[in-house]
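Trainee: One predicted model, sequence on top.
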Amino acid sequence: MDMPLDRLRAYLPARREPADFAGFWERTLSEAREHELGAVFTEVETGLAEVRCSDVTYAGFGGHPVRGWLLTPARAAGPLPCVVQYIGYNGGRGFPHDWLLWPSAGWAVFVMDSRGQGSGNRHGDTPDPAAAGGPSAPGRLTQGVSSPEDYYYRRLYTDGVRAVEAARSHPLVDASKVVVSGGSQGGGIAMAVGALVPDLLHAFVDVPFMTHIRHATEITDAEPYAELARFFTAQRHRVEEVFATLDYFDGVNFAARGTTPALFSVALRDGVTPPSTVFAAYNHYAGPKDIRIWPYNGHEGGGSAQVVEQLAVAAGLR
């Protein structure tokens, strides 16, 4: 543990919020919405007798096509509550059969592919046409980090907001009952979208990445935060400039604006998203909130046990 649990529960670090944080995101989403959402749902055969699946394309940041899956129970007539699922670092949307949990529980699930990712445990299908040049370390964490406008996570978080809009556009989805969910990078996206979309039903935020970022680089050598450390070994003179960009994407600043009811999880032996970074966001979270603490787990967090907790919450949201 990087801090004892009693200190974690009280940990409320000062936030570094840019003066134009709200304006930056309002402008970013306004520009994205100048492009037609154009969500296209093409039903595909998967061999799954109890689940219907559509291959989805919609316009994300810059109008760029973003891929996804929409899965629903085969016999459902709708409208259905829907989980919008975001994916961990370097993962992609994979195959439809990777996402059977929520249809099995009677929900729709909309799985957003992560642009430019998909070299991890699941393949991806969405390129990143706006990948910025300039100095960077291998990976996504420093891509375009010279400015907030060019930074990779500006595009990814915007794609996440547009994924909610695409899910709501489908006739089987109850637009008033949308939950955002994810772990690690996906948890960071879910927390950001929970702050940027004011009328969501709930958020499931598991071991979130991209929170209390500067502190994370000071206490862990684990990937992906290690990408920043490697970048700074050569770009010694750019430390403050880079963190000024990252302040626009830090989950602690989104947490302070979060109004969506949220269930968090944290693992106290997690070296990837250290517990103090998770509690920094949780303790700043402005909306209704609860957290599940897994004392002896690492970045896997609560795993299937956390899913039990989420299903119990979801049962009360139907």
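Mentor: Perfect, thanks for sending it.

Trainee: For the rest of this, base every contact and every neighbour count on C-alpha atoms.
Mentor: Fine.

Trainee: Can you tell me the element the residue most central in space within the chain falls in?
Mentor: Most central in the chain under Cα atoms, centre = their mean is Ile189, positioned 2.0 Å from the mean C-alpha point. Per DSSP states H and E: Ile189 is located in helix 185-196.

Trainee: so what does the helix or strand that that helix is followed by touch, helix or strand wise?
Mentor: Sequence-wise, the next helix or strand downstream of helix 185-196 (DSSP H and E) is strand 202-206. On a contact count with 3 or more Cα pairs under 8 Å, 6 or more residues apart in numbering; DSSP states H and E, strand 202-206 meets strand 173-183, helix 185-196, strand 262-267.

Trainee: I'd like these laid out as CSV, including distance to Asp150.
Mentor: Converted to CSV, those look like this (distance: least, Cα to Cα, whole Å):
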stretch, distance to Asp150
strand 173-183, 24
helix 185-196, 17
strand 262-267, 29
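
Trainee: Could you identify which of those is most buried?
Mentor: helix 185-196 (a mean of 29; mean count of other Cα atoms under 10 Å).

Trainee: Run the chain-centre distance for the helix holding Ile189.
Mentor: Taking the mean of its C-alpha atoms, helix 185-196 sits 4 Å from the chain's own mean (Cα atoms, centre = their mean, to the nearest Å).

Trainee: do the same with stretch 243-258
Mentor: 13 Å.

Trainee: how long is that stretch from one end to the other?
Mentor: From its first residue to its last, stretch 243-258 covers 22 Å (Cα to Cα, to the nearest Å).

Trainee: ditto for stretch 77-88
Mentor: Stretch 77-88 end-to-end distance (Cα to Cα) = 31 Å.

Trainee: I'd guessed Arg67 sits against Val56; true?
Mentor: Yes. Here Arg67 reaches Val56: they are 5.5 Å apart, a contact under Cα atoms under 8 Å.

Trainee: alright, now check it against this:
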Amino acid sequence: MALFDLPLPELERYLPELDEPADLDDFWATTLAEARRHEVLVDVTRVDAGLRLVDTDDLTFAGFDGQPVRAWVTRPAGSAEQGEPLPVVVEFIGYGGGRGFAHERLAWATAGFVHVVMDTRGQGSTWGNGGHTPDPAGSGPASPGVMTRGIHDPEQHYYRRLMTDAVRAVDAARALPNVDQRRVTVAGISQGGGVALAAAGLCDGLAAAMPDVPFLCHYRRAVDITDAFPYGELVQYLAVHRGAEERVFRTMAYFDGVHLGRRATAPALFSVALRDATCPPSTVFAAYNHYAGLTGRPRTDIEVYTFNQHEGGQAFQLDRQLRWLPEVLAATPAAQVAEAAAR
């Protein structure tokens, strides 16, 4: 893939006009209040994953509407029972994937963190090693995939459920034994990055956010400049439902990482790939340049991978995160995090 989007200097200045719904904050406040009527921890069971230096828990927590959502929790062996409370990384998964096996993602546990990997409701059968969380909600007519499930009503849309799950995953992480509730970070790649942006805007008092090549940002721009899926699901749907454009984009505005990320308070490390046709660079820079714009922009960094497509930085980006996050946590006084949580 050749370079196809704006030149990098223009991307660095790209601040598109916003199309936020007037009731965006009320919509999410009501949604999360309803979800939080349920006790967050449903079950935490220690499992033998064959790992001797890492403890593994199979977590079930109450997500959207109290529905059970699965997650893996890995952490340094013995750290739940003794030692200083540990910081937490809550990770969300890319489009079509599920939580798979606990041994697939061990970097954060071996770096001294509690690592929560949230399963993705109704996904987990496109790549990877499977998921374990159903999505019990129905849908009207939709194109294949999840982008257009409930597309005519934000109350019914799939991403209302998934993004609520993400916020509740943070709540569940904070309820685990011997964790530092003030040092919780959200992270993810692609869909996981878009969900991390949503969580960053919807959760109070996060210590950091690390969205890699994030999906779910600046939908109108995305469908105008790429034919790639999953954004292509919106095009596919509108090619059949020819009069639905205004309603479709109004619904998606409630789940746009540009809008939700503006409400974040935590430092962030983004990544972007300039040849990425799946999540075009201008959609990522729209989210990056608007990030925390309503809250007094904290430290916000971005890694640019000029010659990569949607794979982005891969191990290079994880190496960057493993160095960036401890630095940010060390520079974030407890009082500052507590103040952010009280906003």
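Mentor: Everything's here; your move. Bear in mind the structure is a predicted one, so any value in this text is a computation, not a measurement.

Trainee: can you give me the strands in structure 2?
Mentor: 41-47, 54-62, 68-76, 86-92, 114-118, 179-189, 208-212, 268-273, 300-305 (DSSP state E).

Trainee: Same drill for Arg67 and Val56 of structure 1, tell me which one is more crowded.
Mentor: Arg67 (25 against 22; other Cα atoms under 10 Å).

Trainee: quick one: the aligned residue in structure 2 for Gly139 of structure 1 and Phe307 of structure 2, what's the gap?
Mentor: Correspondence of Gly139 of structure 1 to structure 2, assessed by TM-score structural alignment: Gly145. Distance, Gly145 of structure 2 to Phe307 of structure 2, using Cα to Cα: 29 Å.

Trainee: before we move on, what about Ala264 of structure 2?
Mentor: 30 Å.

Trainee: can you check Phe229 of structure 2 too?
Mentor: Phe229 of structure 2 is 21 Å from Phe307 of structure 2, by Cα to Cα.

Trainee: what do you get for Pro85 of structure 2?
Mentor: To Phe307 of structure 2, Pro85 of structure 2 is 40 Å away according to Cα to Cα.

Trainee: Between the two, tell me which one has more neighbours.
Mentor: For Pro85 of structure 2 and Phe307, the more surrounded residue by other Cα under 10 Å is Pro85, and the numbers stand at 17 against 14.

Trainee: contacting residues for Arg146 of structure 2?
Mentor: No Arg there; residue 146 of structure 2 is Val. For Val146 of structure 2, the contact set (Cα atoms under 8 Å, 6 or more residues apart in numbering) comprises Tyr158.

Trainee: Equivalent analysis for Asp247 of structure 1, please.
Mentor: Residues in contact with Asp247 of structure 1 (Cα under 8 Å, 6+ apart) are Arg16, Glu17, Pro18, Asn253.

Trainee: So which of the helices and strands packed on strand 202-206 of structure 1 is nearest Asp125 of structure 1?
Mentor: Judged by Cα to Cα, the one of those that comes nearest to Asp125 of structure 1 is helix 185-196, at 16.9 Å.

Trainee: Please say which position in structure 1 Pro16 of structure 2 maps to.
Mentor: Aligning on TM-score structural alignment places Pro16 of structure 2 opposite Pro13 in structure 1.

Trainee: what's the neighbour count on the residue lying closest to its match once chain neighbours are set aside?
Mentor: The shortest distance from Pro13 of structure 1 to any non-neighbouring residue, by Cα to Cα, 6 or more residues apart in numbering, is to Ala280 (6.4 Å). Number of residues near Ala280 of structure 1 (other Cα under 10 Å) recorded here: 24.

Trainee: and Val304 of structure 2, what pairs with it in structure 1?
Mentor: Using TM-score structural alignment, the partner of Val304 of structure 2 in structure 1 is Ile293.

Trainee: Was I right to think its match contacts Leu268?
Mentor: Yes. Using Cα under 8 Å, Ile293 of structure 1 is in contact with Leu268, at 7.3 Å.

Trainee: more neighbours, the two?
Mentor: Neighbour totals were compared for Ile293 of structure 1 and Leu268, and Leu268 leads with 25 against 17 (other Cα under 10 Å).

Trainee: show me what contacts the more buried one?
Mentor: By Cα under 8 Å, 6+ apart, the residues touching Leu268 of structure 1 are Met1, Asp2, Pro274, Pro275, Ile293, Trp294, Pro295, Tyr296, Asn297, Gly298.

Trainee: Show me what it lines up with in structure 2.
Mentor: Leu268 of structure 1 maps onto Leu274 in structure 2, by TM-score structural alignment.

Trainee: try Val308 of structure 1
Mentor: So Val308 of structure 1 corresponds to Asp319, using TM-score structural alignment.

Trainee: what about its match, distance to Val73 of structure 2?
Mentor: Counting by Cα to Cα - Asp319 of structure 2 and Val73 of structure 2 are separated by 21 Å.

Trainee: the more surrounded of the two?
Mentor: Regarding Asp319 of structure 2 and Val73, a neighbour count based on other Cα under 10 Å identifies Val73 as having more, with 26 against 12.

Trainee: The more buried one touches Phe113, doesn't it?
Mentor: No. Assessed by Cα under 8 Å, Val73 of structure 2 is found out of contact with Phe113, at 10.3 Å.

Trainee: Would you map the helices across structure 2?
Mentor: 8-12, 24-35, 107-110, 158-175, 191-202, 219-225, 231-240, 245-253, 257-261, 281-290, 315-330, 334-342 (DSSP state H).

Trainee: Columns distance to Gly97 of structure 2 on top of the ones you listed, output as TSV?
Mentor: Shown next, in TSV, are the helices of structure 2 (distance: least, Cα to Cα, whole Å):
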stretch	distance to Gly97 of structure 2
helix 8-12	30
helix 24-35	24
helix 107-110	19
helix 158-175	13
helix 191-202	10
helix 219-225	21
helix 231-240	17
helix 245-253	21
helix 257-261	20
helix 281-290	21
helix 315-330	19
helix 334-342	31
